[in-house]
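Q: Quick one: sequence plus predicted model below, questions after.
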Amino acid sequence: MKNNDRLGISLFLIPTIVIFISFFLVPVISVFITSFADWNGLTEFSFVGLDNYIRLFTYDNTFWVASKNLLLWCLITIFFHVPFGGVVAYILYKNPFGGKFVRVVYMIPNIIAASAWAIMYRFIFNNDFGVINNFIRAIGFEDFSVNWFYDPDTAFIAVTFTWVFFSIVNTLLILAALQAIPKEIHEAAQIDGATEWETATKIDIPLIKPALSTCMILSLAGIITQFEVIFLTTRGGPGNKTYNLALMLYDGIMSNDYGYANAVAVLMIILGISILIISNKLFGVNKEEA
């Protein structure tokens, strides 16, 4: 590469580097530093060492409730949400009748703002005039009455239903990866007598591992940072049944306890990075081909 080319590339990179440092790196470093401080967001902060983290792991029971909820949602994401998006993608990949219409309809929930979608679900799960309860009553359970978002036994299920079936991002990523597989590979498999199942499990899935890894990372990161839907439907209740780390962060900010809130934020960042590393390891992403 010529020196003039290097200079030109460097000049183009400077604005990106400045923006990255100013709007991402500096704020992240600030979050890490202030997580070791007692700070209300206005006055000068004083360092308290690991006090915020000790309080988080030892004295705050809501942290363990939020962690349990997060673990359950992550398991649902891994074993249902992403696989469901993959199954839909594979069906669309086979180009069935009405596939384009299904793709458009399936995308609608994802182009609606999360806040608007949360409000819609409050009506869908409403006890008196909601679609769910009226349908159950219509099929013979006239006395059925459940306040889905306000009943401790059903709140977690109701919140989960607001997102678990809407996996269009995963579907589009996996569908694009499937469509990028050369047709010659499938033709060769057919000549060798491979069944549909063998083609899917031994050719398609191995070849779309990077897309699957990306879907897993995006979905799990979305679960860790999920806020709008939970806040607008249950606010973490009833009895912390739907409480999560994002709500802990919000509560810390609203209490002007920024040091503690940033300790929660650091934990969320670490979880996100861990998911990235583990997912890439499990799916063999970035491994050099032998």
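A: Right, received. Where do you want to start?
Q: C-alpha only now, for contacts and for neighbours.
A: Noted.
Q: roughly how far is the lengthiest helix in the chain from the heart of the chain?
A: Counting residues, the longest helix in the chain under DSSP state H turns out to be helix 258-282. Taking CA atoms, centre = their mean, to the nearest Å, the mean C-alpha location of helix 258-282 is offset from the chain mean by 13 Å.
Q: what does stretch 53-63 give?
A: Relative to its chain's centre, stretch 53-63 lies at 24 Å (CA atoms, centre = their mean).
Q: Show me which positions of stretch 258-269 end up buried.
A: By 16 or more other CA atoms under 10 Å, the buried positions in stretch 258-269 come out as 258-266, 268-269.
Q: now stretch 27-41
A: Within stretch 27-41, the residues that count as buried by 16+ other CA under 10 Å are 31-32, 34-40.
Q: quick one: contacts of stretch 60-77?
A: 56-57, 160, 164, 216, 219-220, 223-224, 240-245, 248 (CA atoms under 8 Å, 6 or more residues apart in numbering).
Q: Then stretch 206-222?
A: Stretch 206-222 has contacts (CA under 8 Å, 6+ apart) with 74, 77-78, 82, 169-170, 173-174, 177-178, 181, 272, 275-276, 279-280, 283-285.
Q: then this one, side by side with the first:
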Amino acid sequence: MVLPTVVLLLLFAIYPLAWAFKYMFYDYDGFSDATFIGLENFVRLFTRDSQYWHSVWNTLVFTAGKLVITLPLSLILAFILNNKLFGKNTMRAIIFMPTIISTAVISLVFYLMFNSYNGIINKMLMSIGLIDQPIEWLGVKYSMLTAILVAIWGAVGNYMVLFLAGLQGISNDLYESAAIDGANKVQQFWYVTIPLLGPVMQIIVMLAIVNTLKSYESIMVLTAGGPGGKTEVMYLYIYKLFFPVSEGDAVVQQYGYGAAVGFVSALIVGLLTSAYLYISRKSSQAH
């Protein structure tokens, strides 16, 4: 009964990892014969590839900007919709809906909305007099902000549902006791909800960090990493190494180097996640 799962795991998880681990020590473009070059790919990465490290910085900015807004907003929405409100199930469905829509479709819609000259965002802002001329939302100045806003819209519903699951595990008796002692809604949220939601919140934040560090699909559709690498993130950079957008790209198809970059990127994600778990556990023990 477990054989189908084992076969799929070997084919789609173990084998690709073994393939990548082998070829990160080779010069290989997928067509010509692979040439063993030892650690040359890693030497190139750490000494000559400033574009990759710029993408790492962009990833950190994107992750911080997204999570600082998404997680508190998701928690607040979950707390509000966990109460007895008219139409709360409909509101939950509406907020969660972006999660089940294709990321590529969502990003394409937002690309059209944020278009500098024909986009509805600029038209609305100009019609109400907030701006005098179109804003280049996907230009150098605002492209990262636009990517973060799109990511927030797509992720809030997902984390809201996770927070809802945690909130529904908290007994109403605790809120009633707090209300009897004179605690208002804000005090109940801060002194009852937050402490009891701690273990669940730790897992949600960890998942959010990992998912955001690895995400690139929406940025690929919105800006393709541009302009000038302004929004290029780690995994989009890796994608371009394996699947160049065009023959004229500065980044050419390089399976061997891409495998090495992917390995280092996985280490970065693992280290950041481990650091978060260590800090959060220490904080929990201190309290």
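A: Received the coordinates, thanks. All values derive from a computational prediction rather than experimental measurement.
Q: follow-up on the earlier one: and the furthest pair within the buried residues of stretch 27-41 of the first structure?
A: The largest separation in the buried residues of stretch 27-41 of the first structure, counting by CA to CA, is between Phe32 and Asn40 at 15.3 Å.
Q: Can you tell me the element the alignment partner in the second structure of Ser67 of the first structure falls in?
A: Ser67 of the first structure maps onto Val56 in the second structure, with residues paired by TM-score structural alignment. Secondary structure from DSSP states H and E places Val56 of the second structure in helix 50-81.
Q: mean distance, that helix to its aligned residues in the first structure?
A: Compared with the first structure after fitting, helix 50-81 of the second structure deviates on average by 1.4 Å (mean CA distance after the TM-score superposition for the first structure).
Q: what's the following helix or strand after that helix?
A: Proceeding N to C from helix 50-81 of the second structure, the next assigned helix or strand is helix 88-100, under DSSP H and E.
Q: how deep is the closest residue to Val146 of the first structure other than its chain neighbours tucked in, by neighbour count?
A: Of all residues not flanking Val146 of the first structure in the chain, Asn127 sits nearest, at 5.8 Å (CA to CA, 6 or more residues apart in numbering). Using other CA atoms under 10 Å, Asn127 of the first structure has 18 neighbouring residues.
Q: gap between the equivalent of Asn127 of the first structure over in the second structure and Met144 of the second structure?
A: Mapped onto the second structure by TM-score structural alignment, Asn127 of the first structure lines up with Ser116. With distances taken as CA to CA, to the nearest Å, Ser116 of the second structure is found 15 Å from Met144 of the second structure.
Q: Thr35 of the second structure too?
A: If you measure Thr35 of the second structure against Met144 of the second structure using CA to CA, the figure is 38 Å.
Q: between those two, which one's more packed in?
A: The neighbour comparison of Thr35 of the second structure against Met144 (other CA under 10 Å) goes to Met144, with 25 against 13.
Q: That one contacts Gly229, correct?
A: No - using CA atoms under 8 Å, Met144 of the second structure is not in contact with Gly229, being 10.4 Å away.
Q: residues near Val102 of the first structure, how many?
A: Using other CA under 10 Å, Val102 of the first structure is surrounded by 13 other residues.
Q: cool, Val285 of the first structure as well?
A: Val285 of the first structure sits with 16 neighbouring residues when counted by other CA under 10 Å.
Q: Would you mind measuring from the closest residue to it other than its chain neighbours to Phe80 of the first structure?
A: Sequence neighbours aside, Pro210 is the residue nearest to Val285 of the first structure in space, at 5.8 Å (criterion: CA to CA, 6+ apart). Separation of Pro210 of the first structure from Phe80 of the first structure (CA to CA): 19 Å.
Q: more neighbours, those two?
A: Relative neighbour count places Pro210 above the other of Pro210 of the first structure and Phe80, with 20 against 14, counting by other CA under 10 Å.
Q: Ser9 of the second structure matches what in the first structure?
A: Not Ser; residue 9 of the second structure is Leu. Under the alignment (TM-score structural alignment), Leu9 of the second structure pairs with Phe20 of the first structure.
Q: any idea which element that match lies in?
A: Assigned by DSSP H and E, Phe20 of the first structure falls in helix 3-20.
Q: go on, Pro210 of the first structure?
A: For Pro210 of the first structure, the host element (DSSP H and E) is helix 209-224.
Q: Kindly name the residues of the second structure that line up with that helix.
A: Aligning helix 209-224 of the first structure against the second structure (TM-score structural alignment) gives residues 198-213.
Q: which of the residues in the matching stretch are buried?
A: 201-202, 204-206, 208-209, 212-213.
Q: Now render these as a markdown table, adding distance to Asn83 of the second structure.
A: As requested, these are exported to a markdown table (distance: CA to CA, whole Å):
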| residue | distance to Asn83 of the second structure |
| --- | --- |
| Met201 | 19 |
| Gln202 | 23 |
| Ile204 | 21 |
| Val205 | 23 |
| Met206 | 26 |
| Ala208 | 25 |
| Ile209 | 28 |
| Thr212 | 29 |
| Leu213 | 33 |
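Q: Tell me the one of these nearest Asp132 of the second structure?
A: Nearest to Asp132 of the second structure out of these is Thr212 (CA to CA; 34.7 Å).
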